[in-house]
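S.K.: Pasting the sequence and the predicted model now:
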Amino acid sequence: MGTWESWLAIAVALTLLLTLAFRVAATDLLALGCLAILVVAQAISGTTLLPTAEQAFAGYGNSGLVTVAFLFAVVTGLEFTGGTELATGWFLNRAKTLTGAQTRLFVPVAVMSGFLNNTPVVVALMPVVGDLAKRINTSTSRLLLPLSYAAILGGMCTLMGTSTNLLIADLNAEKIAAGATHRQLGFFDPAWVGVPATILGVIYMIIASRWLLPDRRGAISVSDDPRQYTVEVQVEPGGPLAGRTIEDAGLRHLPGLYIAEIQREDGTIAAAKPQEYLKDNDVLILVGALDSVVDLRKIRGLTTSDDQARKLKVPAWQRTLVEAVVSPRCGLLGKTIREGRFRSHYNAAVVAVARGDKRLTGKLGDVRLETGDVLLLEASPSFLHRQGESRDFFLVSKVKQAEIRRPEQAWYAIAIVLLMVLFAATTQKILCASLVAAIAMILFRCCTASEARRSIDWSILIVIGAAIGIGSAMGQSGAAAGIANVLLGVAGSDPILTLAAVYLATMLCTELITNNAAAMLMFPIAMGAAEGLGCAPEPMIIAVMIAASASFLTPFGYQTNMMVYGVGGYRVSDYVKFGLPLSIIVFVVSMTVIPLVWSF
């Protein structure tokens, strides 16, 4: 490790970690800048111990990175159809507290990740986390990182839970085929360590997340919006909410939104008590802030009252939400929305009305328009251009929305994701599975091609690609192998200390050069250490398998960690603070269980 190339690679990796931790600049700019240092150094010196420009940027063709890009499109299809909510809402919507939400989220994720590749599992559940966080009035930062960690822990329990385990099992099989006498690894062999580590890890995350994870919220929360929109929705006949109480339907604790009254089909008005049963065609009058009104549209079983939106001459997937302020010159002033035939006049459906901080009563159709009223409309994109120059409205602006646009396609989206996960689990061809799933989402109109393109978070992909290039430099320069050999040298001839050194060296390499690269690097080192001690290689192999997946200290060691990095608003310091105790837990479990199950 004494070459200048290895020291430069280490310095660049540490620089990237520190600059990301202190938010010196944008994450993608920092990652590309650090990678550029290595590329320029190689170009000037001509050394073979650093990657060339072609080798350094080869990470952008990495199958894992391309898979993540396709999975963005898959997630978009789930979001715009409400597929994830349909599949998980019955279970997660019952959560009332942070602890309840984490238990209902982390335990199933850990179990599923043992039998399905953990990356698609995390991708499929990420859209749910935002809604779940709003429902229990907490930040997504309390859920996303533990979600990634739960998937990693669950993936440790079987050979197919993660690609790292499969890679090591293949390397081991090659050794046996070449004449080694030790046995093949069984499907559940990693479970001896993985199951207790997962149980203890999930318990730790549920207990510690409220203290060790940040509660990062926007500068303005839902409750800070002074406008009180009145919105009217109808219970879909025969839908999932009919026959359920307000409490069971998940409508009691809507963030920033409450039910003011219930108007029955027979004209009677019912109080919005928690145990009040909802009936077919009930009209719910709700009052709340804009963001909450938009989120309300994600709930299945609620439709626009009187079906006004469906009567628009625009397909549902082309409509958008628009805010418009009524001007003194509006031709419908003094008339109710129904009398003025608002939908026919403007080809737009009124979703909600706000009049300052006043609460409006009664149905939306009976509201008489006044100057300054803010209308939330469902309309075609052309409405923005037509009415932007109209005298009827002061201001017309598009509302950022994440509502369900194509609920009728939800089962298609769910089926596509299930087939993707099944294909990935049985063939381990995750890239192929994600590619076909992304195309299927577009073909089945779960999302459009433009929506899929816009869903890609390029900054995440840039950081992943640059991290792969820096990891390549760590391996090519000999820095990673040098660090591993130093740790093994400290262990001497004691098998327990050597086992600990193999584990720690693999874990360190995982954080620096990603899990699969660490497994490839450390497997021959671990086998060599076992041969040098004259002991069985199984304990060392299991140590490498567990440690290569135990990436809890940086965003770069594991794909799912990187995927939640930007969405959750995390910093590198959050990974260290929350992940270090978890790393210690998995290390202690490994050092306790491995010598008991596999003799040296």
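M.R.: The structure has been received and is ready for your questions.
S.K.: switch to C-alpha atoms for all contacts and neighbour counts from now on
M.R.: Will do.
S.K.: Helix, strand, or coil at P328?
M.R.: What DSSP: H, G, I helix; E, B strand; the rest coil gives for P328 is coil.
S.K.: Am I right that C447 is in a strand?
M.R.: No: looking at C447 with three-state DSSP, it is coil, so not inside a strand.
S.K.: so what's it up against?
M.R.: T76, G77, F80, M441 (Cα atoms under 8 Å, 6 or more residues apart in numbering).
S.K.: among the residues you listed, which are in helices?
M.R.: Among these, DSSP state H puts T76, G77, F80, M441 in helices.
S.K.: Closest one to L144 out of those, please.
M.R.: Nearest to L144 among the ones in helices among the contacts of C447 is T76, at 17.5 Å by Cα to Cα.
S.K.: Go ahead and confirm the closest one touches A452.
M.R.: Yes: assessed by Cα atoms under 8 Å, T76 is found in contact with A452 at 6.5 Å.
S.K.: Structure two is appended below for comparative analysis:
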Amino acid sequence: MDFTTIIFGLSIYGWITILTVVSIFVFMARTHIPAEVTFLGALTVLLVTGVVTEEEGMAGFGSEPVVIHAAFFVIVAGLNQSGVLYWLTHNLLGNPRNYQNALVRLMIPTSILAALLNSVNVVALFIDAVKIWSHKLNIAPSKLLLPLSYSATLGGMCTLLGNSSNLVIAGLYLQKSGQTMSLIEPLIPGLLLTAVGVVMVILLQRFIPPRESVEQSFETTSDYTVELLVPTDNPAVGESVEEAGLYNVKGGSLVEIVRFDREIIMPVPKDEWVMGGDRLIYAGQINDILELKRTHGLAAADHHVWSINDIDTKRKMRTAFVNFGSPLIGRSISKTHFEQRNNVALVAVARAGHRVEGQPREIILEAGDSLLLECPPKGDFLLEQENRRTVTFFDSYFVPQLGAKTITSAIILILMFIVSSFHAFPLMATTMMAAGLMMLLGCCRVSGVTKFIEWELLLILGATVVFSVAITKTGVADTLARTILDLCKGHPYVVMVVMCILASLVSEFVSDVGSAAVFFPIMYNQAEMMGCNPMPFVISLMLSVTISFASPIGSSTHMLVYGPGSFRFYDFARLGIFMHVVLLALMLVIVNLIYPLYI
């Protein structure tokens, strides 16, 4: 068949593009394949089938959204290493007197900082502080973590840096119109929506469910860890732990061996030799594990090696949360090389605030599960850098030295926003200059910058730009735009409402970045066909893909708090659906009052 053949108004290239884009959404909604793998796979399909050329495919990774995000990662590294983020965490929030006061103290600063530092960074920064607050106020962490996520998402609407989807739309707008947006382009509608959203959360706080904290499930580690001693005349001496039947046992697993000379072996390989005087530390069901004393001739040690609050310098107990899209989902730790590759040992698993009974290494993991891991001291291990999409930690052992560089990096950030607001330089140049100053003035170490760069996000951003090119190039955007115009009788306001509803609904279940890239060319073409000013259409799309409060998948910030808050999937819908509807309707009114439909 000739690839120029038209089928239902589209060429074969157009149908390949549609099927590829739809497959992205299906894979992200129905599988655990990492988002960056899904996007790169789809990009490969477009390249192999000739929908886009190699030049167009590579151009996406050098586009404005990718370069700006890469530069901003350097800026965040400078803010972190110079102590700006540390100072904000410890001084901005203060000490709330009660829950109502905590909500106000939390949501207002969070929304402001989310506009400046990106919503995801702010949530990750404040989670530990929020958990401390909940302990002091004797309330469930979920009562503060959900408002934290919502306020960060709201604040992220106010600037292009606040959410990744904002930058994608700004970059695509530059390609289409040749005009650069200011960093604070969506500020006015974003501020109004943020103010209304914050008030809604405070007034409707009763819809935020109280969920038992993960720490309560893990606060007495000695309840499910036991230490057994290997007598010197035990028959197992000289055998491997697997041969001796001491590796995977009924109700538990061997997580650590402490040798008589205080050498610590963790994680324990199956072929590790058993020696007299070894102390074997097991995690799991205590009653079952204690049977080993009778069946294998072991002796009870005189004390537990550690508890959650009593850990020596040779080890550190840390809580991690299984990310959405993690390769661990649907698998047990025993079926992976996670422990060996990262030098950690799984001690226990909690789900929705309750410890999951059974042998920890054999539990089938789900998104949001909490893992109690025994790690090397100070958290200095590969997991921090190479497996951030697998699990997430929120405890930090890095305490920077505050000083002149703290002030310098803060000034650089402020100047970046000021310069951008006056359009003195293109946005990409402004962020690159700020990143360069951070490194030039010593606010961040070049060797330490790479761990702050989210390579997966950069790959996704680059791919989405190419998808937008493909949708435009193949005529998909034009065809869909005309179809929707016909259905809506060509009325601009009806078209805008329909498109924003569709975009916001898609964003609740898949990436807001992907939704932005798919809907932008369609919406921009509609504005041109109707002879309208494209800006209200662009800004309304930018805000609508961010108004995702009804599911934990709707925003990266929701996914960050899902595990620490011990949430269930439907917890977000209780308040989120109402916020979604109200804010989406309000947004459409505000945008059309601020931006004229015709120029």
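M.R.: All right, it came through fine. The shown structure was predicted, so the numbers you read here are calculated from the model rather than taken from an experiment.
S.K.: And the TM-score between them?
M.R.: TM-score of the superposed chains, computed with TM-score structural alignment, normalised by the length of the second structure, equals 0.54; 422 aligned residues with a Cα RMSD of 5.5 Å.
S.K.: before we move on, back to that, just give me the closest of the ones in helices among the contacts of C447 of the first structure to D28 of the first structure.
M.R.: Checking those against D28 of the first structure with Cα to Cα, the nearest one is T76 at 22.4 Å.
S.K.: returning to that earlier point: the more surrounded of T76 and A452 of the first structure?
M.R.: A count of neighbours by other Cα atoms under 10 Å puts T76 above the other of T76 of the first structure and A452, at 27 against 23.
S.K.: check contacts around the more buried one.
M.R.: T76 of the first structure makes contact with C447, E451, A452, S455 under the criterion Cα under 8 Å, 6+ apart.
S.K.: Show me the strands in the second structure, by range?
M.R.: Using DSSP state E, the strands found in the second structure span residues 6-7, 10-11, 225-229, 248-249, 252-258, 264-265, 279-284, 299-300, 316-322, 345-351, 354-355, 370-375, 391-393.
S.K.: What residue in the second structure is paired with A415 of the first structure?
M.R.: For A415 of the first structure, the aligned position in the second structure is occupied by T408, per TM-score structural alignment.
S.K.: give the contact list for the nearest residue to its match once chain neighbours are set aside.
M.R.: Of all residues beyond its chain neighbours, the one nearest T408 of the second structure is C443 (7.4 Å), with distances taken as Cα to Cα, 6 or more residues apart in numbering. For C443 of the second structure, the contact set (Cα under 8 Å, 6+ apart) comprises G78, L79, Q81, S82, K405, T406, T408, S409.
S.K.: switch the cut-off to 10 Å
M.R.: Contact partners of C443 of the second structure, counting by Cα atoms under 10 Å, 6 or more residues apart in numbering, are 74-75, 77-83, 404-410, 412, 435, 437.
S.K.: Could you tell me which of the residues you listed count as buried?
M.R.: 74-75, 77-83, 405-406, 408-410, 412, 435, 437 (16 or more other Cα atoms under 10 Å).
S.K.: Report the separation between the most centrally placed residue in the first structure and L580 of the first structure.
M.R.: Nearest residue to the geometric centre of the first structure (Cα atoms, centre = their mean): M126, 3.1 Å. M126 of the first structure is 23 Å from L580 of the first structure, where distance means Cα to Cα, to the nearest Å.
S.K.: Now A102 of the second structure. Nearest residue, chain neighbours left out?
M.R.: P96 (4.9 Å).
S.K.: Just confirm the one you found contacts W133, I think it does.
M.R.: Yes: using Cα atoms under 10 Å, P96 of the second structure is in contact with W133, at 7.8 Å.
S.K.: can you list residues touching both of those two?
M.R.: In contact with both P96 of the second structure and W133: A102, using Cα under 10 Å, 6+ apart.
S.K.: neighbour-wise, which of these two wins?
M.R.: W133 (23 against 16).
S.K.: tell me the contacts of the residue nearest to A102 of the second structure?
M.R.: Counting by Cα under 10 Å, 6+ apart, P96 of the second structure touches A102, L103, V104, R105, L106, W133, K136, L137.
S.K.: Report how many residues lie close to the first one.
M.R.: The tally of other residues near A102 of the second structure (other Cα under 10 Å) stands at 19.
S.K.: And the helices in the stretch 151-300 of the second structure, which stretches?
M.R.: 164-177, 187-203, 214-218, 286-289, 291-295 (DSSP state H, counting those that start in this stretch).
S.K.: looking at those, which is closest to E55 of the second structure?
M.R.: helix 164-177 (15.4 Å).
S.K.: Report the buried residues of the closest one.
M.R.: S164, S165, N166, L167, V168, I169, A170, G171, L172, Y173.
S.K.: for that helix, packing partners?
M.R.: Judged by 3 or more Cα pairs under 10 Å, 6 or more residues apart in numbering; DSSP states H and E, the packing partners of helix 164-177 of the second structure are helix 64-81, helix 427-440, helix 455-473, helix 512-529, helix 534-544.
S.K.: ok, average deviation of the third one from the first structure?
M.R.: Once the two models are superposed, helix 455-473 of the second structure sits on average 2.4 Å from its counterpart in the first structure (mean Cα distance after the TM-score superposition for the first structure).
S.K.: Next: the first one.
M.R.: Taken over the aligned residues, the distance from helix 64-81 of the second structure to the first structure averages 3.0 Å (mean Cα distance after the TM-score superposition for the first structure).
S.K.: and the angle for that helix with helix 164-177?
M.R.: 140 degrees (axes from the mean of the first three to the mean of the last three Cα atoms, to 10 degrees).
S.K.: Now do helix 64-81 of the second structure against helix 455-473, angle only.
M.R.: Using the same axes, to 10 degrees, the inter-axis angle of helix 64-81 of the second structure relative to helix 455-473 is 160 degrees.
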